[in-house]
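A.B. asks: For reference, the sequence and a predicted model appear below.
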Amino acid sequence: MATAPQGSTADGGNSVSVQGITKRFPGVVANHDVDITIRGGTVHALIGENGAGKSTLMKILYGVQKPDEGTITVAGQQVSFSSPTDAIKVGIGMVFQHFMLADNLTVLENVVLGAEKLHGIGDKARAEIVRISDAYGFDLDPDDLVERLGVGQRQRVEILKVLFRGAKIIILDEPTAVLVPQEVDALFANLRELRASGHTILFISHKLDEVLAIADDITVMRRGTTVGEADPKTATKLELAELMVGSELPSPETEESTVTDVVLLELSDVSLLDDRGRHLLRDIDLTIHKGEVLGIAGVEGNGQAELVETIMAMRKGTGTVRLAGNDIAKANTRERRELGIGFVPEDRHRHGLLLDAPLWENRVLGHQTREPNITGPLINRRDARKDTQRIIDAYDVRTPSMDTHARALSGGNQQKLIVGREMSGDPVLLIAAHPTRGVDVGAQAAIWDHIKRARREGLAVLLISADLDELIGLSDRIEVILRGRLVGEFDPRTVTPQDLGSAMTGGQDAETKDETTSTSNGEGAAS
């Protein structure tokens, strides 16, 4: 357990205090009378279930939104922010859970955008980016297009942007969601170095064991307000979970095996090239049976997203794809969906939701050719709305109404809506990419239970997750993907997260599938 450095005080140079913060939206009070004091030179963890108001508070601290009431004090001086620029001027930087990057720009262009006066836009800026990247092991090329980067690499670009701007108070929203255990250890080592040099870290996470490992102080939020503090030296995960949601920690562990002999999905010799002729996927062979959860483990950027998008026909690969014995290689995305493939996307904002549309329209999204959403050629608004309410109730989507825009929901409630929508079409195959990323322990339990129940009823599941405990707990088999190839298979009953983490970074002891793993895929190389 990390301890606070000597001399850290509430009135230190990088301290932050919020008092009486209140923020209202139409139909919702996001924050009410929030009080938090963050000591300078510490790692302060903020925890709470989805919808507890954490994200709204962070946006207020970063100047994205203005509070209706309350005060913010930084280094003993009361401040008022009209934009993130004002927050940056007093040394506050934020890494959002959902990235704020322009896909069509390079790493360098994204990093310097809005900060051109610091180091220019040429060689000096490039040198500073390389220096930061090397210092923190980000392994980023300033000239790479962001659209070619995996989720993990995108997160590192966001952290690099904050450090490039010289932030001394850094807000990290779910920073370990895409990291393997070894990478979490490395990140925590870097956070401890930042803390030792006087940086203040506000650490938002749903992973309570990580909170206990890194935090000096813990504040708990529930339903928009602060409800208590905890000492990481004495608190337990159970106590923190009860403070957050009033219940015990859920477990992803499945019951007895439900795997059948019936093959639901079969991929043979599936490969995928990028527009420069480089392999993103190479010679993928896999099968998933009815009643089976196949987990895919890999460092972000090693082909998981491309595998999912190839199965969904979002990308055009080569090889054979069979669903329930039928060749679907020529079927487009809509046709594959109509054949019974449910899809929980990796990035819910880019591929899962229309953020500025109401929830009932988002329920129809991707299911607009099937009942109860249509009658003949027309959308059946009444039945679609009725089924949206059923999903809201069954999946505990916390929202004022089905007419609320998806953007107004917390990340966890957005995810529950997506999972409910995809499970509602009675799919035969569910492709779930990071289904519980960024959701609290209560929402995790609900999503896990729905997957377990559907598995018992014969659903085949392809599960992609950066949460290795989730992979081990839910999967019947685990495959490791490295540089676009499936390179090893593990038994969840005997494997540990550390074993998987080692295999994912190339130091595996698994039953190797191909002793000559390709290293030609520069796009997805493990760092």
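C.D. replies: Yes, it's here.
A.B. asks: switch to C-alpha atoms for all contacts and neighbour counts from now on
C.D. replies: Will do.
A.B. asks: so how many other residues sit close to the closest residue in space to Ala466 that isn't next to it in sequence?
C.D. replies: In this structure, Ala466 finds its nearest non-sequential neighbour in Val178, 5.3 Å apart by C-alpha to C-alpha, 6 or more residues apart in numbering. Val178 is flanked by 21 other residues according to other C-alpha atoms under 10 Å.
A.B. asks: now swap in Pro181 and tell me
C.D. replies: Around Pro181 there are 19 residues (other C-alpha under 10 Å).
A.B. asks: what kind of secondary structure is the closest residue to it other than its chain neighbours in?
C.D. replies: Spatial nearest neighbour of Pro181, chain neighbours left out: Gly501 (6.2 Å); criterion: C-alpha to C-alpha, 6+ apart. The three-state label given to Gly501 by DSSP: H, G, I helix; E, B strand; the rest coil is helix.
A.B. asks: before we go on, here's another structure to hold up against the first:
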Amino acid sequence: MANENVIEMINVTKRFGNFVANDKINLELRKGEIHALLGENGAGKSTLMNILSGLLEPTEGEVHVKGKLEKIDSPSKAANLGIGMVHQHFMLVDAFTVTENIILGSETTKGLSLDLKTAKEKIIELSEKYGLAVEPDSYIRDISVGQQQRVEILKTLYRGADILIFDEPTAVLTPAEILELMDILRNLVKEGKSIILITHKLDEIRAVADRITVIRRGKSIETVELGDKSNKELAEMMVGRSVSFITPKGPATPKEIVLDIQDLKVKEARGAFAVKGLSLQVHAGEIVGIAGIDGNGQTELIKALTGLMKTDSGKIFLKGKNITNQRPRKITEQSVGHVPEDRHRYGLVLQMTVAENMALQTYYKEPLSKYGFLDYNKINAKARELMEEFDVRGAGELIPAASLSGGNQQKAIIAREIDRDPDLLIVSQPTRGLDVGAIEYIHKRLIQARDEGKAVLVVSFELDEILNVSDRILVIHDGKIQGEVTPETTNKQELGILMVGGNINEQ
């Protein structure tokens, strides 16, 4: 084959007003390879892939598909060219079944009615061929995040895609689901597909990628073979400086109890108990990490602590004061900061500006408002200050929060919550979707909060993160604390045993 590249992007530039998101980027995808696109949050990776998938048009540059110059001006044009994109935030309809979501927009009909039988047969055939087990009649709202992702992949395959783009596919998956996804990617390539994988998780790139193109601040830096660079070198190419994977911290000096949870029980949405008599304490001046497999009560625990969900029994004390079942604002006003696991549903109002989002907890107080009137000059100035301090990258504080990359949205929420100087900081999945440079920064800020005498509770599925920042680690299993360990004396294997309900003393 004279030209083995299925995609060639040549000098692709994308401007939004004065902001250059992509600056003369070059990218080649070979047939049958997994090509990783590596870069910091806001480096321009998603913008570039949105151009390839027809969601955006380039300001300048050319895109060649299978050797032919193409103008990809819509997602349907991309689909006709065999290009499909699995987005970081899934585009699924909760109230529809798996089958209805997969065929949406490319329905098979029999006369005037939908031919669901044929569609279902095709879906089952595709899911068996690629190892994507799904239940065609289940509703999206009833299936796990990992299964929802499979539905997204099947959606692209159903439309005949042979070039697949995955945008941060593991950001919301558990460790077990990540391993399954890696197998799925390998299967897809075996069957002749070509894949572009956007990620900044270096271990995942090591597991599946053939080549890597690094993008930094909108420019393509270099394309390298996987075996040619160490993780440290890749991280330096990505952020333009040397990065530490382990955040240095001195020993904790815990003081008085700030958060005291006693025998807490919380029901999940369908009425079954998700938190089953859980007790824990967090002291001022320490970071307590909660490790566990997704779905073991973490979400309900955090929602109960922050007033987003009612508890059934048990008590929550903040500095000795009972705050059980109080309203969210009443809790935050008692010096509680909350970085939620779902930044879109609970962390931001996406249509509002970055500045308005950064003022969400304090807009009704001086100096941001006076006599009930908002002072937008002060709101915007405060946001600019926080964006600079926390390195939130985007085209300024007046753009909608939806325009920021996922990692920059996360930094904006963390900036808002840490800036309020809370006594208790509750952080759920703090670095979900963040690059190594941003992870290093967030971990430093959490340790700094601890050193300033704050009580910090961190919930994370990332065991490296839990081991890195915690002073004490509590493992949650089936709504209860399964065990307590310290980072110095434990390892991932021990945590894994506790996470599935085992006992490490019986080894």
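C.D. replies: That came through fine. Since we're looking at a predicted model, the values are computed, not measured.
A.B. asks: How alike are these chains, TM-score-wise?
C.D. replies: Laid over one another, the chains give 0.91 as their TM-score (TM-score structural alignment, normalised by the length of the second structure), with 502 aligned residues with a C-alpha RMSD of 2.6 Å.
A.B. asks: Distance check, the residue nearest to Ala466 of the first structure against Gly91 of the first structure.
C.D. replies: Counting by C-alpha to C-alpha, to the nearest Å, the separation of Val178 of the first structure from Gly91 of the first structure is 26 Å.
A.B. asks: now do Arg363 of the first structure
C.D. replies: 41 Å.
A.B. asks: So between these two, which is more surrounded?
C.D. replies: The neighbour count for Arg363 of the first structure versus Gly91, taken as other C-alpha under 10 Å, is higher for Arg363 (26 against 18).
A.B. asks: that older thread, using the three-state scheme, assign the equivalent of the residue nearest to Ala466 of the first structure over in the second structure.
C.D. replies: When the second structure is aligned by TM-score structural alignment, Val178 of the first structure is paired with Val172. For Val172 of the second structure, the assignment made with three-state DSSP gives coil.
A.B. asks: is it true that Val172 of the second structure touches Leu434?
C.D. replies: No: with contact defined as C-alpha atoms under 8 Å, Val172 of the second structure does not reach Leu434; the gap is 11.7 Å.
A.B. asks: what ranges do the strands span in the stretch 301-450 of the second structure?
C.D. replies: Secondary structure of the stretch 301-450 of the second structure by DSSP state E, counting those that start in this stretch: the strands cover 313-318, 321-322, 336-339, 369-370, 373-374, 424-428.
A.B. asks: Could you dump these into CSV and include distance to His443 of the second structure and mean neighbour count?
C.D. replies: As requested, the strands of the stretch 301-450 of the second structure are exported to CSV (distance: least, C-alpha to C-alpha, whole Å; neighbours: other C-alpha atoms under 10 Å):
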stretch, distance to His443 of the second structure, mean neighbour count
strand 313-318, 24, 19
strand 321-322, 29, 12
strand 336-339, 14, 24
strand 369-370, 32, 14
strand 373-374, 33, 14
strand 424-428, 11, 24
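A.B. asks: Out of those, the one nearest Asn3 of the second structure is which?
C.D. replies: With C-alpha to C-alpha as the criterion, Asn3 of the second structure lies closest to strand 424-428 of those, at 46.9 Å.
A.B. asks: which strands and helices sit next to that closest one?
C.D. replies: Strand 424-428 of the second structure is packed against strand 336-339, strand 455-459, with contacts defined by 3 or more C-alpha pairs under 8 Å, 6 or more residues apart in numbering; DSSP states H and E.
A.B. asks: can these go into a markdown table with extra columns for distance to Lys129 of the second structure?
C.D. replies: Below are these laid out as a markdown table (distance: least, C-alpha to C-alpha, whole Å):
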| stretch | distance to Lys129 of the second structure |
| --- | --- |
| strand 336-339 | 40 |
| strand 455-459 | 36 |
